[in-house]
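**Student:** Here is my input, please return the structure:
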Amino acid sequence: MSRRLVRAFSSLIERFREFRDNVALYLEVTRVSEIARRYFVMNSLDGALTMLGVSIGAFIGGHLDPHIVLSSGLSGAVAIGLSGVSGAFLTEYAERKRELKEMERSIAKSLKGTVLEKSSYFAVILSATVDALAPVMSSLIVLSPYVLATYGILSAHMAFIGSVILTLAFIWFLGFFLGKISKENPIAYGILMLIVGLITAFITYKLSTHIS
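**Tutor:** This is a model prediction of the structure:
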């Protein structure tokens, strides 16, 4: 029994190593990590700013019920995620398919079943996954104070303040991250993104006030 477990565990480790090596190879061949980073930042920002709009709209409209904000916010996050995964999948699939066909024409040989084809499919799946999860993740971070409010840990107004602070902090982090990968001043990038967030908050506030 113990030998069987050892063999099974060894086989599992071997498969994990093979999977890890394949992923590293696919990332190197397709350079999809650069695209995935862009999708992550863009869609995380979309999710965070959308939730900021939902939060401010509920506050100005006098409907700052944590349950309503959560249901509206999560519905919006899921919609952004589904839109992202379908859009990214179809776009990346079309682009990768075109690249493969151009390569096949240039070498007069089919690339079916090769590392290049597998790498392309991996790039499509990774891009779509990042595009889908990024807005959902950022939305959950921004909405987390309202989760505490539903359990009575925070008041609705404290949840609103906490959500706004978390949104601005997360947006600053995205800017800092962009500064790091671009090898520029990350603090300056963070401040720039924070300004974008503040402008968005101001516009949302003015629109919500006008509509109300």
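
**Student:** Only C-alpha atoms from now on, for both contacts and neighbour counts.
**Tutor:** Will do.

**Student:** and the residue nearest to residue 41 when sequence neighbours are not counted, how far is that from residue 24?
**Tutor:** Taking C-alpha to C-alpha, 6 or more residues apart in numbering, and ignoring the residues beside it in sequence, residue 41 has residue 174 as its nearest neighbour in space, at 6.4 Å. Distance, residue 174 to residue 24, using C-alpha to C-alpha, to the nearest Å: 25 Å.

**Student:** Here is a second sequence; please produce its structure as well for comparison:
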Amino acid sequence: MSRKEKKFRKLYERWVLYSKITDLGEIARRYFVNNFFDGVLTVLGIIIGYFVLFINGTVYDSRSILVPSISVAVAIGISGITGGYLAEKAERDAEFIQIRRSMCMQTEIKRNHSVQMESYYPKVELKESNIEFEADFNVEQLSVGNKKETDSNIEPDRTITEDALKFATNIASLINGVAPALGGLVGIIPFLFIEVPSIETYIAFFILNTVVLFLLGAYLSHISEDSVWKYGPIMVLTGVLTAALSILLGV
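**Tutor:** Okay, here's the model as predicted:
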């Protein structure tokens, strides 16, 4: 195994450890599904507006439709990354502060226990004549060594936890921004291949978004180990309801 492969493997193992510490998998799935769904419905609302105008006789070229749709997708992506990062950072900082407080409380309890043990046992003064052996170590050095050993045991855990929280914050905020942008951009693919959209283009758009929403529901059913027909139709029905309300408001 080459040096680069070893380095990559070590980095991958570290990321896996960080994910387990922070339970990143569950957070990432929740963020992806929620924000991808938001992106799909947001752009769906925009295209529905152009579809209503198309029905009423006002025809726009694909560029006029793509520019606002892509702009909105990029905007919600940036908003998701920024807002997600700040929100996750605040939550992770609070969690890390709580961990530090717990560690300080445990240290204080140990110190109080040591003081109680010292006060429980009476001090015995030894005379030089009573000592029948020579100590080959220094008590102070032993205590310092124990202290270093204790600190070395605590510090890595604290550092790993802090790094794990930072890693989870960055990944969660990235997913929070990429997912809605991706969800918004997937639906407008039919408008990329034609200059002036026709009724067939809008039908293709509706079919594509229906498939995307159903697949998103299928992914949720896979996570929950439930039937695909429980989540898929609900997702599609939500999209249909959004389209119907948008059309009614525009007519």
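
**Student:** related to what we said a few turns ago, give the equivalent position in structure 2 for the residue nearest to residue 41 of structure 1.
**Tutor:** Under the alignment defined by TM-score structural alignment, residue 174 of structure 1 is paired with residue 216 of structure 2.

**Student:** try residue 104 of structure 1
**Tutor:** So, by TM-score structural alignment, residue 104 of structure 1 is matched to residue 100.

**Student:** do residue 73 of structure 1 as well
**Tutor:** By TM-score structural alignment, residue 73 of structure 1 lines up with residue 69.

**Student:** Near that match, how many residues? Count them for me, please.
**Tutor:** For residue 69 of structure 2, the count of nearby residues is 22 (other C-alpha atoms under 10 Å).

**Student:** And for residue 36 of structure 2?
**Tutor:** By other C-alpha under 10 Å, neighbour count at residue 36 of structure 2 equals 24.

**Student:** ok, now residue 209 of structure 1?
**Tutor:** Neighbours around residue 209 of structure 1, by other C-alpha under 10 Å: 14.

**Student:** Could I get the contacting residues of it?
**Tutor:** 60, 61 (C-alpha atoms under 8 Å, 6 or more residues apart in numbering).

**Student:** Residue 213 of structure 2: which element?
**Tutor:** helix 199-224 (DSSP states H and E).

**Student:** which parts of that helix are buried?
**Tutor:** For helix 199-224 of structure 2, a neighbour-count test (16 or more other C-alpha atoms under 10 Å) marks 201-202, 204-206, 208-221 as buried.

**Student:** Following element in sequence after that helix, please.
**Tutor:** Counting by DSSP H and E, what follows helix 199-224 of structure 2 is helix 228-250.

**Student:** isn't the match of residue 73 of structure 1 right next to residue 44, touching?
**Tutor:** No. Using C-alpha atoms under 8 Å, residue 69 of structure 2 is not in contact with residue 44, being 9.1 Å away.
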